[in-house]
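> task: produce atomic coordinates for the following.
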Amino acid sequence: MPDVAADGLHVLFCGINPGLMTAATGHHFARPGNRFWPALHRSGFTPRLLKPAEQDELLSYGLGITNVVDRASARADELSAQEYQEGGRRLSLKVAKLRPRWLAVLGVTAYRQAFDDRRAKVGPQERTIGETRIWVLPNPSGLNAHWTAGTMAEEFALLREAAGLPRLG
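Okay, here's the model as predicted:
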């Protein structure tokens, strides 16, 4: 699954791994029940609700998307601890090269496993990768019932504000 990324982004969003529909379409967060695109819009990162096929438009807002693990699966719980650890190493190298201001990892469990930080919670992290700060966001999968679309958008908005970005839309 190719990244939507460029040097010096404001925020590089990092999914856990591509779902099967994402892998089939080539568009990040493609499953209709995924709340990434609605949360991104409702939080003010984008002026309108983007469709997964419009993912490249994110670059015009200084935003991008990557994944911790490259392998597609139906569910994130199909990934091994080794895949998360290797993904965390590769992600750190990618972030060091691209130098986004913020890395936003979408899923606290994925962050904990990829970066061996068992105490991490949703929100800003103490860890940095070079000058890049890290924020853990809730996993936008429709399977994550702990967060509603509204509370997820509120958390995204906190990151947008911390990044100093204006509310679009």
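> CA only for contacts and neighbour counts going forward, please
Will do.
> so residue 50, which of the three states?
Classification of residue 50 by DSSP: H, G, I helix; E, B strand; the rest coil places it in coil.
> give me the neighbour count for it.
Burial of residue 50 is recorded as 17 neighbouring residues (other C-alpha atoms under 10 Å).
> residues contacting it?
37, 38, 41 (C-alpha atoms under 8 Å, 6 or more residues apart in numbering).
> tell me the SS of the first one?
Taken by three-state DSSP, the conformation at residue 37 corresponds to helix.
> before we go on, could you also do this sequence so I can check it against the first one:
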Amino acid sequence: MPTDPPYARPTADDLAAARGREIEDWLRPDLDVLFCGINPGLYSAAVGLPFANPGTRFWKAMHEAGFTDRVLGPWERDAFLDAGLGMTNVVRRATARADELTPEEIVAGGRRLVETAETYRPRWVAVLGLGAYRTAFADRRAATGPLERRVGPARAWLLPNPSGLNAHHTVATLGAAYAELRVAAGLPDRRRT
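Okay, here's the model as predicted:
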């Protein structure tokens, strides 16, 4: 990330207190792409920002893919939105690991995602997580890449999750996968040369 974050690193007590919290969605009408994580981690919930854990590869992958002109930090909401990009989660409740979520929560989150897409009308919805998408939309055959189904009015794309727990992906492979969506969405490569 480009600079030191404008918040203190959460303590163990802060992380414990963050369990179950929600973080604010980054939304505005008519986004190019609405990125949808599985759910906030405890670090993100403790500081109130998406993909805030220093170990996340999301921000680097977004830049590698050409969605952003530089590696943004999770505190740069306006720059993200100004690039035509938004952020939400399938499930709003923070947990230490995504496997703490129930299938019922994930299915309800899929319905919420459809409602969000109907309200804000992004051109694309990109879900960051194969298992969450398959559960949320009862689609056991879904694979990463463009999807046949729409999420509300938006075209849908399934991307690998940038969590460090998804160890078989690197920033480079995540960036390449995310760049396929950028190209399909007709967005320019914003990386500074």
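> among the contacts of residue 50 of structure 1, which one is most surrounded by other residues?
Going by other C-alpha under 10 Å, residue 37 tops the contacts of residue 50 of structure 1 with 22 neighbours.
> show me what that residue aligns to in structure 2.
By TM-score structural alignment, residue 37 of structure 1 lines up with residue 59 in structure 2.
> so where is the lengthiest helix in structure 1 in structure 2?
Scanning structure 1 for the longest helix, with DSSP state H as the assignment, gives helix 81-98. Matched against structure 2 by TM-score structural alignment, helix 81-98 of structure 1 falls on residues 103-120.
> buried residues in that stretch?
105, 106, 107, 109, 110, 111, 112, 113, 114, 116, 117, 120 (16 or more other C-alpha atoms under 10 Å).
> next, format those residues as a markdown table and append distance to residue 134 of structure 2.
As requested, those are arranged in a markdown table below (distance: C-alpha to C-alpha, whole Å):
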| residue | distance to residue 134 of structure 2 |
| --- | --- |
| 105 | 13 |
| 106 | 10 |
| 107 | 9 |
| 109 | 12 |
| 110 | 10 |
| 111 | 13 |
| 112 | 15 |
| 113 | 14 |
| 114 | 14 |
| 116 | 18 |
| 117 | 18 |
| 120 | 23 |
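> now do the same contact list for the match of residue 37 of structure 1.
Applying C-alpha under 8 Å, 6+ apart, the residues near residue 59 of structure 2 are 1, 51, 71, 72, 73, 74.
> how many neighbours does the alignment partner in structure 2 of residue 72 of structure 1 have?
Using TM-score structural alignment, the partner of residue 72 of structure 1 in structure 2 is residue 94. By the measure other C-alpha under 10 Å, the count of residues near residue 94 of structure 2 is 24.
> pretty sure residue 94 of structure 2 contacts residue 37?
No - in this structure, residue 94 of structure 2 is not within contact of residue 37 by C-alpha atoms under 8 Å, at 11.4 Å.
> what about structure 1, which of the contacts of residue 59 of structure 2 hold up?
On the basis of both residues aligned by TM-score structural alignment, their matches' C-alpha atoms under 8 Å, what survives of these in structure 1 is 51, 71, 72, 73, 74.
> re earlier: please tell me how far the match of residue 37 of structure 1 sits from residue 107 of structure 2.
27 Å (C-alpha to C-alpha, to the nearest Å).
> so what's the corresponding residue of structure 2 for residue 114 of structure 1 closest to, chain neighbours aside?
Using TM-score structural alignment, the equivalent of residue 114 of structure 1 in structure 2 is residue 136. Computed as C-alpha to C-alpha, 6 or more residues apart in numbering, the closest residue to residue 136 of structure 2 that is not its neighbour in sequence is residue 107, at 4.1 Å.
> so the one you found sits right up against residue 134, yeah?
No - contact criterion C-alpha under 8 Å: residue 107 of structure 2 and residue 134 do not qualify, at 9.4 Å.
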